[in-house]
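Asks: structure for the following, please:
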Amino acid sequence: MKAYVLRSFGPPERLTLMDIDQPVPADDEVLIRVRATSVQPYDWHFMRGEPYIARLMGGGVGLRKPSIAILGADVAGVVEAVGKAVTGFRPGDEVFAMIRGGGFAEFVCVRESELAPKPRNLSFEQAAAVPLAANTALVALRDEGRIQPGQRVLVNGASGGVGTFAVQLARAFGAVVTGVCGTRNVDLVRGLGADAVIDYTAADFTRNGQRYELLVDIAGSRPVSACRRVLTPKGTYVAVGGPAGRWLQPAGRMFAALAAAPFVSQRIAMAEVTRCVRNNDNLMALTEFIEDGKVTPIIDRTYPFADIPAAVRYQEEGHATGKVVVVTD
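Replies: Now for the predicted structure:
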């Protein structure tokens, strides 16, 4: 099969298209013919080995070489074969999954426990836009944010991959949602269901006098101390990401926020979905929202499989609205 293999850290050109052996599913695994995958910051952090502090962290990007040879954390495709212990899927089933890596290939093996049926109303392209980004938004709002109906929720970074899902999910949970984004995406975020939209080029959301019970900070564009000003005394700040750096950021910013948590009245939490053990359950929960018409993936660009390096390069620029998707057919 063909796959993009990463042998060493570096720019997208380090992703080399190669012919490698097709994987064979273990007893508890399912072999998937990949029909679509997506590109996100998760991938290029592993590709470049940045921030450098992540190379020293357990389960991180790898110390001297990438810990994941084939990137791609989102997969949508068709079951090709199943291991002998698999009972919930059979060849021909349409599925999607969030995995640690392997999506930048024609085939990938996925544990049955990580797999879910593809939402019936989504194409493979749309389904590939969902797993990591929507899962992150769900964990940030429901698990770490403890969102409740009627709460005032602010999403900083409302037009990106995670943000577009966060706005829709917050509305689905019954919250009153304010989104923060740039000028060109104001209408999009409003169309996703935001009750109010703040254009960060025209106003500083930390100084508008509004108060929120929950702030989901994806963009990381303002200091945590400033973000806390817009929270109610018992409000919750959830860190999701922030501007990337070569040495420490965004990890340093997020850990600094957690370090302050014991000394403030508000809750401070971090949405770390890659360590979540409930991805299958989360995908099923997301499927309900999607099939009910409450959540729809927003796709900025779609690339063919042959152009995966170009897709990564575009996503790395940080200007994508919604998701960047790759189709294999």
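
Asks: contacts and neighbour counts: CA atoms only from here.
Replies: Will do.

Asks: and stretch 113-120, how far out from the chain middle?
Replies: The chain centroid and the centroid of stretch 113-120 are separated by 17 Å under C-alpha atoms, centre = their mean, to the nearest Å.

Asks: mind listing what's buried in it?
Replies: Residues of stretch 113-120 classed as buried: S113, E114, L115, A116, P117, K118, P119 (neighbour count, 16 or more other C-alpha atoms under 10 Å).

Asks: which helices and strands sit right next to the strand or helix carrying the fourth one?
Replies: This points to A116. Element membership of A116 [criterion: DSSP states H and E] is strand 115-117. Here strand 115-117 touches strand 94-98, helix 279-291, going by 3 or more C-alpha pairs under 8 Å, 6 or more residues apart in numbering; DSSP states H and E.

Asks: one more to line up against the first:
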Amino acid sequence: MHGSSARGLVAGARLAKFNFSVPLASTLKAQCKIKLLHPGQGIHTTAKINSEPEPEMYDVKRGMKIWQTYGYGGIEEVGLGFARIPHVPRPGDVLVKVLASSVNPIDTAMLNGYGSQVIGLMRGLAKMETGTFTWNEPSFPLTVGRDFSGIVEKVGHGVNNLKVGDVVWGVVSPQRQGAHAEYVLAAASNVCTMPDTLTPEEGASIPYVALTTWSALTVSGLLTPFTARGCRVLLLGASGGIGTFASQLMSSWGVEVVSVCSKDNFDLVAGLGSSQIYDYQDPSTKEILISQGNFDLILNASGTEDMDYLQALKSWTGASFVTLSPPLLRNTDKMGIVRGMMQSVCQVVNKNALTLSEGRAYKWAFYMPNPLAFKEISSMVAKSQIVPVINRVYSFSETPEAYLAVSEGHGKGKTVITLEE
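Replies: So this is what the prediction gives:
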């Protein structure tokens, strides 16, 4: 155990910006060959699909570099291509010149097909506003990258909160093409002015994990800034992107945060507000935490499920185990939309049938757009109540290496890609 005294080891770190530079565990073996062909086509040397985007969606006079894949073959299938810069097709959209973006675990998972069934359906539903609908919209070419920072290039005629030239940060919804490109198109409701206390790289490291964490705590965990003070929360996976943000957010709300992570990250996690820290590799950790009990909430950001921890929750007080690794997308990928949904419902019902008898709940959590929460997070970051935690910054040309680093796991905080020279 690493108790509250550990915070003395990193005095003042609460208001610092953490930036770790670590070598890659292994060398990227895939060679990404670049061929810049006709503008409008995302080019990849193994591409079998020519997906010419609709002409009215693009500026034919200009182009941009973009990382794309034409198949669910993982990192090895990603190539650097050239595409036309998008126009702003919807009144509520903004076009942003990207200064930096980050890599989240969902990005590397999507390169292997994770969530393809549900995301394809979401793309089809999004096209209903144009009067068309397809059950499973084609996925390729696919560009990943959920959060970004940059400069507003164009705005839709319905956008009132942003203007050309604003320095912003934001999130691209999973059904849209991602931010690992020189320009990105996003809904204005998912974009806001970036605090001037941040660099572009720091700004790109926060939005997606911030809104995912907010959703997990407030929607699934029923923990709010007004009810959180005095609550006791167990945080599994405390040193990753979600964990480092969640620890700071809950601490600012007055929550007693007890964290589980690797021993190497104790000092980092202590500096972010955790009162007690345990080594996930220590066989006694689980036993100690279960015997202590009295947790109002368990937030599982570790990427693996361990239902034994449910026993550490209080009984009959509305306490919940909230996981950020639900089986929904894996089930739909394997079984299709309908059967996968049914299987997922059965799984969550079965787990709750066991836990609700003891007055405890098992819940899922996902990223959810929330403009009001985004503004509150921006305010907290501007006041240094929450600081970015960056593992390493890669250049745009090193994007596949950034994917590899994230896929290997166990990083401290976020992995960022910069487009600035």
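
Asks: TM-score of the superposition?
Replies: The TM-score (TM-score structural alignment, normalised by the length of structure 1) is 0.89; 320 aligned residues with a C-alpha RMSD of 2.6 Å.

Asks: now, among the buried residues of stretch 113-120 of structure 1, which is nearest to M47 of structure 1?
Replies: Of all the buried residues of stretch 113-120 of structure 1, the one sitting nearest M47 of structure 1 is E114; the distance, using C-alpha to C-alpha, is 23.4 Å.

Asks: how many neighbouring residues does A256 of structure 1 have?
Replies: As a burial measure, A256 of structure 1 scores 11 neighbours (other C-alpha atoms under 10 Å).

Asks: cool, C346 of structure 2 as well?
Replies: By the criterion of other C-alpha under 10 Å, C346 of structure 2 has 12 neighbours.

Asks: ok, it to E305 of structure 2 distance?
Replies: Per C-alpha to C-alpha, to the nearest Å, C346 of structure 2 is found 17 Å from E305 of structure 2.

Asks: tally up the residues packed near K286 of structure 2, please.
Replies: 20.

Asks: and F107 of structure 1, what's its match in structure 2?
Replies: In structure 2, the residue paired with F107 of structure 1 according to TM-score structural alignment is Y183.

Asks: translate D292 of structure 1 into the numbering of structure 2.
Replies: In structure 2, the residue paired with D292 of structure 1 is K383, using TM-score structural alignment.

Asks: same check, this time on D187 of structure 1
Replies: Under the pairing rule here (TM-score structural alignment), the equivalent of D187 of structure 1 within structure 2 is D267.

Asks: quick one: that match is in a helix?
Replies: Yes - under DSSP: H, G, I helix; E, B strand; the rest coil, D267 of structure 2 falls within a helix.

Asks: returning to that earlier point: which residues touch the closest residue to the match of F107 of structure 1 other than its chain neighbours?
Replies: With sequence-adjacent residues excluded and distances taken as C-alpha to C-alpha, 6 or more residues apart in numbering, Y183 of structure 2 is closest to K97, at 4.5 Å. In this structure, K97 of structure 2 makes contact with G150, I151, V152, E153, E182, Y183, V184, judged by C-alpha atoms under 8 Å, 6 or more residues apart in numbering.

Asks: tell me the secondary structure of K97 of structure 2, please.
Replies: strand.

Asks: what about it, distance to D196 of structure 2?
Replies: Looking at K97 of structure 2 against D196 of structure 2, where the rule is C-alpha to C-alpha, the gap reads 17 Å.

Asks: aligned partner of E401 of structure 2 in structure 1?
Replies: Alignment note (TM-score structural alignment): E401 of structure 2 maps to A310 of structure 1.

Asks: sorry, wrong one. I was asking about L372 of structure 2.
Replies: Under the alignment defined by TM-score structural alignment, L372 of structure 2 is paired with D281 of structure 1.

Asks: from G72 of structure 1, how far out is the match of E401 of structure 2?
Replies: A310 of structure 1 sits 14 Å away from G72 of structure 1, going by C-alpha to C-alpha.

Asks: for those two, work out which one has more neighbours and name it.
Replies: Here A310 of structure 1 and G72 are compared on neighbour count by other C-alpha under 10 Å; more neighbours surround G72, at 24 against 15.

Asks: enumerate every residue touching that one.
Replies: Residues near G72 of structure 1 by C-alpha under 8 Å, 6+ apart: T37, S38, V39, D43, I99, R100, G101, G102, G103, F104.

Asks: leaving out chain neighbours, which residue sits closest to it?
Replies: Using C-alpha to C-alpha, 6+ apart, the closest residue to G72 of structure 1 is G103 (3.9 Å).

Asks: on the three-state scheme, that neighbour is what?
Replies: Quick answer, by three-state DSSP: G103 of structure 1 is coil.

Asks: for it, give me its contacts.
Replies: V34, T37, I70, L71, G72, A73, D74, V75.

Asks: which of the residues you listed also appear as contacts in structure 2?
Replies: By both residues aligned by TM-score structural alignment, their matches' C-alpha atoms under 8 Å, the contacts of G103 of structure 1 still in contact after alignment to structure 2 are V34, T37, I70, L71, G72, A73, D74, V75.

Asks: quick one: contacts for the second one?
Replies: T37 of structure 1 is in contact with 72-76, 103-104, 125, 128-129, 325-327, counting by C-alpha under 8 Å, 6+ apart.

Asks: one more time with 6 Å
Replies: The neighbours of T37 of structure 1, taking C-alpha atoms under 6 Å, 6 or more residues apart in numbering as the test, are D74, V75, G103, A128, V325, V326.

Asks: that one matches what in structure 2?
Replies: In structure 2, the position corresponding to T37 of structure 1 is occupied by S101, as judged by TM-score structural alignment.

Asks: for the strand or helix carrying its match, give me the average deviation versus structure 1.
Replies: When secondary structure is defined by DSSP H and E, S101 of structure 2 falls within strand 93-103. Between strand 93-103 of structure 2 and the corresponding residues of structure 1, superposition yields a mean separation of 0.6 Å, by mean C-alpha distance after the TM-score superposition for structure 1.

Asks: still on that earlier bit, can you list the contacts of G103 of structure 1 in a markdown table and add distance to R64 of structure 1 and secondary structure?
Replies: Conversion of the contacts of G103 of structure 1 to a markdown table gives the following (distance: C-alpha to C-alpha, whole Å; DSSP: H, G, I helix; E, B strand; the rest coil):
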| residue | distance to R64 of structure 1 | secondary structure |
| --- | --- | --- |
| V34 | 29 | strand |
| T37 | 27 | strand |
| I70 | 16 | coil |
| L71 | 17 | coil |
| G72 | 20 | coil |
| A73 | 21 | coil |
| D74 | 25 | strand |
| V75 | 27 | strand |
